[in-house]
Structures are given as structure tokens and as C-alpha cells.
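>>> Can you look at this prediction? I've put the sequence above it.
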Amino acid sequence: MSYPGYPPSDGYPAFPGYPPTGQESVYPPAGQYAYPAVPGGFPPSGGGTYPAAPPNAGFPGAAGYPAPGAYPASGGYPGAPQAGGMPPYPGGPGFAVPPTGPGFGGYPQQPPAQSYAGGGPAQIPGFPGGQVPSPMPGPPAAVVQCTQGTIQAAPNFDAGRDAEILRKAMKGFGTDEQAIINVVANRSNDQRQKIKAAFKTMYGKDLIKDLKSELSGNVEELILALFMPSTYYDAWSLRHAMKGAGTQENVLIEILCTRTNQEIREIVNCYKSEFGRDIEEDIRSDTSGHFERLLVSMCQGNRDENQTVDYQKAQEDAQRLYQAGEGKLGTDESCFNMVLASRSFPQLKATVEAYSRIANRDLLSSIDREFSGNVERGLKTIVQCALNRPAFFAERLYYSMKGAGTDDSTLIRIVVTRSEIDLVQIKQMFTQMYQKTLAAMIASDTSGDYRKLLLAIVGQ
């Protein structure tokens, strides 16, 4: 099974050393690595071909590169080009790539042979020649944060002036919702916290209580979510998902299986301090079996965060997963839990690629066959985030609006929590996966001030 919107495992080199030593034109030969096969081997631009970049040309804008924005939006990379013309690097937040080297115009330089430890050659699809020596500790990998939020901190910010605007919008008969939208959709979460403090200082009133008295329905939920500190909002969402009768397992999965170690630890501490409860105990009382164990593992916030990929270890883990599932009668669930809960996301990406070679099936498909229910969804979420985190959230947004009715809580939660992290990339993936923009789907699925505020956050 191939997951919609995810690049094929050989769509971009999964290994340092690209391009191979001796081929010092920046682009690979025509037809490889998802570049269009055209005369000259380079994407067309105005009817001509791109020249090979001179050594050390750097990034777009330097001599020999196409002008910013000239990359094709639907090339082998997920999403449309970002500002500056360079498409986002696949792999999502924190994806590790080796340092760039001279002579390759900013692409990673192949490490010298002596940087590899012993071991036989490993077959790596997408890597020139198909094999490299393994394992390869090499130099520490650089971490490229290819993330961008639609909401940025407002320049020339004045908390007192914003508090005054909000007070005026709510004072007297009626409410000026547009004035409220103009402020909250254009301030960072940190700035909103300062506005709350300024409002209480200036007027001796609680801004949140005033907003609740003036607003209702989905627009109220959205604005209150925007005014919650981000860690508190995650903790509040988890508490809400486990409070009372029934459990919203998808919320537990969405938050606990996608956040960083630091975010998890802050959420766990906030949950304890704000609600006087132990999140692990609540999970144990609300879930069971292998799903419970997976969530408890996630709550530890102990995932390896070393960004250097050990390809021999990836091969061993892939073999271990195969033997625990497809390669035996029955399933060793604890093996899947151990690997997927503890390895770094770049390491898991390499494991997924190695698994495809061993099993002749992708790991998501094997999880489909070996698991069911909530634990299946949790394990697949981790794999999807290792492959392409923005695509995971794009899919969640799509299904929150697809069909009759709208899952407004999911729509609100993802738009709010990703608005300062990677909502730009999520929008790009959404368009690529579903051939429509996120803004267009929100516009057709919502209405009134709720729609205006969502669109103001998401952007067109």
C-alpha cells in the first residue's frame, strides 16, 4: 500500500553522498530522483535548460542556478516551492541531512571512504550506484528545520494597544468580531499571553471571561484555543479527551505520537500542575492492551533525538520488525512498540526504507495487516510522522471536513497547534494530496466569523 502524498522511497536519495563524486553538475542525470527527463537533464525554464552550477555556487540566486521560484511546483519534492525558490526538503521537521561540501553547489558531499566503519555494502535505492559501505557514522549530521508557520510574531507589537482594541470591540451593545479577528489572527501565541496580562492590568477584568460572554459556538472555541499557551492547550485537549464517559483515542494519538521529547515532558508536567492528575495513570485507566502500552511509552518523552542515521541499525531494526510480523505466525507487538517508540524520526525513516527492501511491502501496509484498532492508528501515525509529518496533518485536516458534517474540534486543534510550526508545509501537502487548497475546503465547509478567523489563520 502506498500512502497518499508520501514521496516514493527512492524519490530522493536516502543516503549521504549525493551527487556521486566526480559528477559535479548540481542536478542528477535526467530521469533520476524525480527530475523530469528532458534534453540536457534539467527542468525546463522558459524553453531553455539550466546550466550546471559552478562549484560552491550555494543556494538559489547564486550564479548558475535558476531564478527563485523557477522550480516546478509538482516536481519530485512534496509541496510547492517555498520563498526563494527552493522546494522543501522531504522528511518533515528535523529531517537530518549531511553537511554540504565544496564542489556540489550546496548538496551534501559524499563522505570519504575512511569515514565509514567496516561491513559489507548495503543496497540503497535512490543512492547513485545502488550501494555504499555500511554502517556509516561519518561526521555529525546537520539538522535542517524545514518548517514554517502561517502566523508570525507581529512587528511593532503593543500589548496595551491590542488590549484596548479588544475592550472596545466588546464594550457596549453588540460585538465587533472583525476587530477581534484582526488582533488574534495576527499575533503569536506569546504575544496573546501578553495581551491577556495587559487587559487584566488595564481593566481589572479577565479577557477570557469577557470573550466567553461575547462569543459562542465554534468561533468561541477557536478564539479560546488561540489564547491558551500551546503546552496548556495540548494538556487541556488530552484531559478533555479522557474526561467523563468515553475516550477520544484519536486526540491521544494525534498529540502523544507527534510531539517532540521536550513538548511531551512539558505537557506531562502541565497536566499534573494544572489538573492535579498523573497523565500516565489517566491513560492506564482509560485505555488497555497494546494501545495503552504505546501511549505510556510516548508519555516518557524519551525518543532518541540523535539526528545522525545509523543505516546498519536501520537494517537490523527492519529485519526485527519483519520477523515480528510478516515473517512469523502471529505478531510480536512489543517489538513494534520498542522500535517505533524509541528510535529518532530520521532513523525510523531509514528503517522504513530498509523494511520495504526486506519485505517487498511498505511498513504501513504491514501494520495494516498485523494490527487493528487504536494501536494500528498509533503505530501508523508514528511511521507517517517519520516519513512526512506535514502530510500526516494534511490528511487529518482533510478527513475532519470530508463528507457530511465537520469535526470542528480536530480542525480547530490542528490549525491552532500547527499555525506557528509547519502550517505552510501542511497547506502545500494538502494541495498536492487532494488537488484543492486547504483554504478552499475550509471556505466550503464553514461559515460566518468562524470561517473568517480560520481563513485569517490559514491564509489564502
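Structure received. Residues are numbered from 1 along each chain as shown.
>>> okay, CA-based contacts and neighbour counts for the rest of this
OK.
>>> can you list contacts of the helix or strand where residue 199 lies?
Assigned by DSSP states H and E, residue 199 belongs to helix 189-203. By Cα atoms under 8 Å, 6 or more residues apart in numbering, the residues outside helix 189-203 that reach it are 153, 157, 159-160, 162-164, 167, 184, 205-208, 226-230.
>>> Of all residues in the chain, which one is nearest the centre?
residue 389 (2.9 Å; Cα atoms, centre = their mean).
>>> I'd like to know which elements the helix or strand encompassing that residue is packed against.
Residue 389 is part of helix 373-401, with elements assigned from DSSP H and E. Secondary-structure packing of helix 373-401 (3 or more Cα pairs under 8 Å, 6 or more residues apart in numbering; DSSP states H and E): helix 249-256, helix 289-299, helix 333-342, helix 345-359, helix 363-370, helix 408-418, helix 423-434, helix 438-445.
>>> at 6 Å instead, please
helix 345-359, helix 423-434 (3 or more Cα pairs under 6 Å, 6 or more residues apart in numbering; DSSP states H and E).
>>> Please identify the buried residues of that helix?
374-398, 400-401 (16 or more other Cα atoms under 10 Å).
>>> same thing with stretch 354-364?
Applying 16+ other Cα under 10 Å to stretch 354-364 flags 354, 355, 356, 357, 359, 361, 362, 363, 364 as buried.
>>> Touching that stretch from outside, list them.
With contacts defined as Cα atoms under 6 Å, 6 or more residues apart in numbering, stretch 354-364 is touched by 315, 318.
>>> Could you work out the end-to-end span of that stretch for me?
End-to-end span of stretch 354-364 (Cα to Cα, to the nearest Å): 13 Å.
>>> Same question for stretch 436-453.
The first-to-last residue distance of stretch 436-453 comes to 20 Å (Cα to Cα).
>>> need the helices for the stretch 151-300 of the chain, in chain order.
Secondary structure of the stretch 151-300 of the chain, counting by DSSP state H, counting those that start in this stretch: helices at 159-170, 177-184, 189-203, 207-214, 217-227, 230-242, 249-256, 261-275, 279-286, 289-299.
>>> Can you give the distance from the third one to the centre of its chain?
Pointing back at helix 189-203 there. From the chain centre to the centre of helix 189-203 is a distance of 30 Å (Cα atoms, centre = their mean, to the nearest Å).
>>> do the second one as well
Helix 177-184 has its C-alpha centroid displaced from the chain centroid by 28 Å (Cα atoms, centre = their mean).
>>> same check, this time on the fourth one
In terms of Cα atoms, centre = their mean, the centre of helix 207-214 is found 33 Å from the chain centre.
>>> Determine the three-state secondary structure at residue 78.
Assigned with DSSP: H, G, I helix; E, B strand; the rest coil, residue 78 falls in the coil class.
>>> Could you check how far it is from residue 352?
In this structure, residue 78 and residue 352 are 18 Å apart, going by Cα to Cα.
>>> putting a second one here so we can go through both:
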Amino acid sequence: MSYYNQGPPPPGGYQQNHSPYPPQQGHYPPPQQPYGQPGYNQGPPMGQQGYGPPGGSPYPPQGGQYQPPQNQGYGAPPPGQYYGGYGAPPSAPDPPSLGYVPGQHANMDMGHAADELRRAMKGFGTDEKTLVQVLGGMDALQVASVKIAFQQRHHRDLMKDVHGETSGHFREGLEAIIRGPLDQDCHALHESIKGLGTKESAMNDVLLSRKNGDLEAIKQHYHHKYHRSLESDVQGDLSMKTERLFNLVISAHRNPESTPVIPQQTQADVEEIYRATEGRTGTDQMTVCSIIAQRSDGQLRAISQAYRQRSGRSLEACIKSEFSGHMEDALLFMIRHAEDPAKHDADLLENAMAGLGTNDSALVRRIVMIHWDKQRLHQCKAAYKHFYKRDLADRIRGETSGDYEKLMLACIGAPPLMGR
């Protein structure tokens, strides 16, 4: 039995702890909703607040003209509500995404799925095909529920059984799915920090361009899981100014996507960035970091467009000329995500596969991260087809093999080739 594309939640809905973050009602620019699904999340439906630009995906599934996200239809802020240099930011916090409230689980019987998983690993040999079919298509709350059902029905730990029965990148992918979005984020962060050197791409993937509710959940769960604060671990692993940038990010004071884009504030931000970079000798790096780390995606899109008009070159070109190293990479990550999140996802996947050899850990992390949100996944696949002129599934088939290949394809909703 496959659990891929289960459709809407069951009539009873999903069971979850009451979130301290009330659903927000806002207008475009829409918030990023990593890992959420239409109808599943705690906020309004995707059509109101979703992943991507207004009016649906700019990447038609079949043909059509590519139109990058644009800032359009921005109005004045509601009475008494301002932000930045024009008053206090809106107080309504971003709610956490699906899978970011501990204790959330699907209100449906996952006993049959738990039994299938047990049969696939019981006795001599392992039925890898069943593991892929059952786990590859579950959403975050179904995964949480099947772990509970597996423990209750078979008195065994699903993660330990999968770890003992599988190996390599196939095991890495299955374990990333079983952890669920929140625990996997914390695991990826911890792995990126411990030992010699920092795996910067994992830190960027998990922390940058995230909504405040998810960052708060990550900080709390990281402390619970490792008995250390995320802030202290990051401080001990980054150079001084890059550490200050990530402290800004981790503080979770980013403007919500419901925050209006005010032209006067956009121009003020552009002037500050210009004076801190091209308009002086030397670079006031922290002024630039503070603006980019704390503005919403919609605000960053407006800043990027206005900066080109002000300077004659792109904000990205400015960052490349004035910054270097991890700080440059982090700033570019946030700007590129804001300008076109689906293209950014596609580029990150391609970067994991490009060149000599595949960065399999990055590929697994990014595919599993994207696959939790089916609308995000759909837009990423369409963007990949548009910019790289081939199907993402074909690219994955060329870079992976065996059960690892089948799992990655199941995560993006694509079948393996016949006979493989």
C-alpha cells in the first residue's frame, strides 16, 4: 500500500497541541510556508498565504511563459500599523508550519502502515520496496503517527529498526523522513556544527529565510534534544561577523510576510545599503546584514528591485563585490530565496548534483525538506524544468541508483524506470 499523495486530511483532521501562534490573516506578499500543505497548516489556505508569488505558480506544468515573482498590489498598511523606521513592526507572529509543534500527529489509524513496515524488516532480508512505498509518500503528521503505532503494536522503535536494516544514503533518506521536519532540522544543524569545521550549506538550508514560528520551534527542540542552546553552538562555530549575522537570524525577529511593503521604507533601506557599501570606502557589513536578515521576502523583493534602479546594478552584484566567504553565501541565499523561491530550490538541488560527484547528503537533506510541502515541491519541479531544460526526476536518476534512487524519486512523486 502506498501512502504517497494521500489527498486532504481525514474527516477527523489532525490532532495537534494548541499552538501559541494564532493563525494570521494578511495580504500578499505571502509568507514562506516550509513543510506546510494546503488545508493542513495552521494558517489560511495556500491560495491566501502560500509558497510562491501571487496568482499561483509562475511555472506552468506544461508549456507557458515563465514570469518571475513580482511585487504587485501593495497597499498602505492598516491604520496604526507600521514598521521599520516608521514605527513598530506588526505584533502578529508567524505560526509554526506543519510538523513544527511537538506532539502533532495525524488523527487516523496508521496501524496497517506500521504492520507493513514491520513485515518489511522482520526475519531474513529486508523488503526495501515496501519501505519506500510506505514512508516515501507520508506527510509530516502521518510519519509522527506511524512511529507511535509502530511502538504500540510491535514494541519496537521504528528508527532503530530502519537503521539496523538499511545502509548508505538510502538509510540516510529514510531516517530523515522518520525524524520529521523539526527533528531533522535539528539533527542537520547538530551534524553541521559538531566535529572539525562547519558544514555551512546545512546551516544555511535550515536557518536562512525561515519564518519566525519555525525558528522558535527549532531553538526549543534543539535545546531539548541536545541540552545546549543553538545560539551558543553557533557562536562557537562561526567567525565573529558571520556569527553576528546568524544571531540576527536566530533571534527570529524577521518581519512576517503579512507586513506591508511601504515604498518610503523600501527607499530608506536601499539608501542605507548603498551608503554602507558602494557609497563609501570600506563596507559597513552589519548594517547590510541587519536589513536583509530582518525583512520579509516581499520587502526584500522590493528592496532588490529598487536597488537596481538606485545603483544601476543588482543587489546580488553588490553583495558579491562587498562580501566574501560564508557571510556572502548567507546573504545571497536570503536574497535569492526572496526573489524567486522556486528557482532557488531548483538551484540548490542542481548544486548538490552538479560537477564531479554528487553531494548526496545535501541532496537527501534538500529533497526531504522540500517534499513535505507538495505545493513547494510542484513549483520546484516546474522551475527546474524551466531553467535546466530537463525533468528533475531524470536528473536524479542520473545521479543516484538502487534503493536510494527509488526513495528520492518517491519523495518527488516520480516512479523509477521500468526494470530498475
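Structure's in. What do you need? Computed from a prediction, not measured in an experiment: that's the story for all the values here.
>>> Relative to residue 200 of the second structure, how far out is the equivalent of residue 288 of the first structure over in the second structure?
Mapped onto the second structure by TM-score structural alignment, residue 288 of the first structure lines up with residue 239. According to Cα to Cα, residue 239 of the second structure and residue 200 of the second structure sit 12 Å apart.
>>> between these two, who's got more neighbours?
The neighbour comparison of residue 239 of the second structure against residue 200 (other Cα atoms under 10 Å) goes to residue 200, with 15 against 12.
>>> tally of neighbours for the aligned partner of residue 211 of the second structure in the first structure?
Taking TM-score structural alignment, the alignment pairs residue 211 of the second structure with residue 260 from the first structure. When counting by other Cα under 10 Å, one arrives at 17 neighbours for residue 260 of the first structure.
>>> For residue 260 of the first structure, which non-adjacent residue is spatially closest?
residue 301 (7.3 Å; Cα to Cα, 6 or more residues apart in numbering).
>>> Residue 180 of the first structure now?
Nearest to residue 180 of the first structure is residue 166, by Cα to Cα, 6+ apart, at 6.0 Å.
>>> Please apply the same query to residue 285 of the second structure.
Using Cα to Cα, 6+ apart, the closest residue to residue 285 of the second structure is residue 276 (7.1 Å).
>>> Now check the first structure for the residue matching that neighbour.
Under the alignment (TM-score structural alignment), residue 276 of the second structure maps onto residue 324 of the first structure.
>>> Test my guess that that match contacts residue 332.
Yes. Between residue 324 of the first structure and residue 332 a contact is recorded at 4.8 Å, counting by Cα atoms under 6 Å.
>>> Look at those two and report which has more neighbours.
residue 324 (19 against 16).
>>> Residue 387 of the first structure versus the more buried one, what's the distance?
21 Å.
>>> go on, residue 407 of the first structure?
Separation of residue 407 of the first structure from residue 387 of the first structure (Cα to Cα): 25 Å.
>>> Residue 353 of the first structure: how many residues sit nearby?
When neighbours are counted by other Cα under 10 Å, residue 353 of the first structure comes out with 23.
>>> For it, give me its contacts.
Residue 353 of the first structure neighbours (Cα under 6 Å, 6+ apart): none.
>>> Which position in the second structure pairs with it?
That one, residue 353 of the first structure, aligns with residue 305 by TM-score structural alignment.
>>> rewinding a little: which one of the helices of the stretch 151-300 of the first structure lies closest to residue 442 of the first structure?
helix 217-227 (13.2 Å; Cα to Cα).
>>> average offset between that closest one and the second structure?
Here the mean offset of helix 217-227 of the first structure against the second structure after fitting is 0.4 Å, by mean Cα distance after the TM-score superposition for the first structure.
>>> One more: stretch 374-382 of the first structure?
Looks like 0.5 Å for stretch 374-382 of the first structure (mean Cα distance after the TM-score superposition for the first structure).
>>> Which stretch of the second structure lines up against that stretch?
By TM-score structural alignment, stretch 374-382 of the first structure lines up with residues 326-334 in the second structure.
>>> ok, residues contacting the matching stretch?
By Cα under 6 Å, 6+ apart, stretch 326-334 of the second structure touches 209, 242.
>>> can you do 10 Å?
Applying Cα atoms under 10 Å, 6 or more residues apart in numbering, the contact partners of stretch 326-334 of the second structure are 200-201, 203-205, 207-210, 238-239, 241-246, 285, 288-289, 292-293, 295-297, 300, 315-317, 319-324, 337-338, 341, 344, 348.
>>> Buried among the residues you listed? Need that as a selection in PyMOL.
This is the PyMOL syntax for the buried subset of the contacts of stretch 326-334 of the second structure, where burial follows 16+ other Cα under 10 Å:
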select buried, resi 203+204+205+207+208+209+210+238+242+243+244+245+246+285+288+289+292+293+295+296+297+300+315+316+319+323+337+338+341+344+348
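>>> Just the endpoints, please. Distance across stretch 290-308 of the first structure?
Per Cα to Cα, stretch 290-308 of the first structure runs 29 Å from first to last residue.
>>> thinking again about what came up before, the residue nearest to the centre of the first structure and residue 426 touch, don't they?
Yes. Here residue 389 of the first structure lies in contact with residue 426, judged by Cα atoms under 10 Å, at a distance of 8.3 Å.
>>> Against which helices or strands is the stretch of helix or strand residue 408 of the second structure belongs to packed?
Element membership for residue 408 of the second structure, per DSSP H and E: helix 402-411. When contacts are defined as 3 or more Cα pairs under 10 Å, 6 or more residues apart in numbering; DSSP states H and E, helix 402-411 of the second structure packs onto helix 128-135, helix 168-193, helix 360-371, helix 392-399.
>>> Run a quick neighbour tally on residue 168 of the second structure.
Neighbour tally, residue 168 of the second structure, other Cα under 10 Å: 11.
>>> hmm, back to that, let's verify the residue nearest to residue 260 of the first structure: helix, strand, or coil?
Classified using three-state DSSP, residue 301 of the first structure is coil.
>>> contacting residues around it?
256, 259-268, 341-342 are the contacts of residue 301 of the first structure under Cα under 10 Å, 6+ apart.
>>> Please repeat the previous calculation with a cut-off of 7 Å.
261, 262, 264, 265 (Cα atoms under 7 Å, 6 or more residues apart in numbering).
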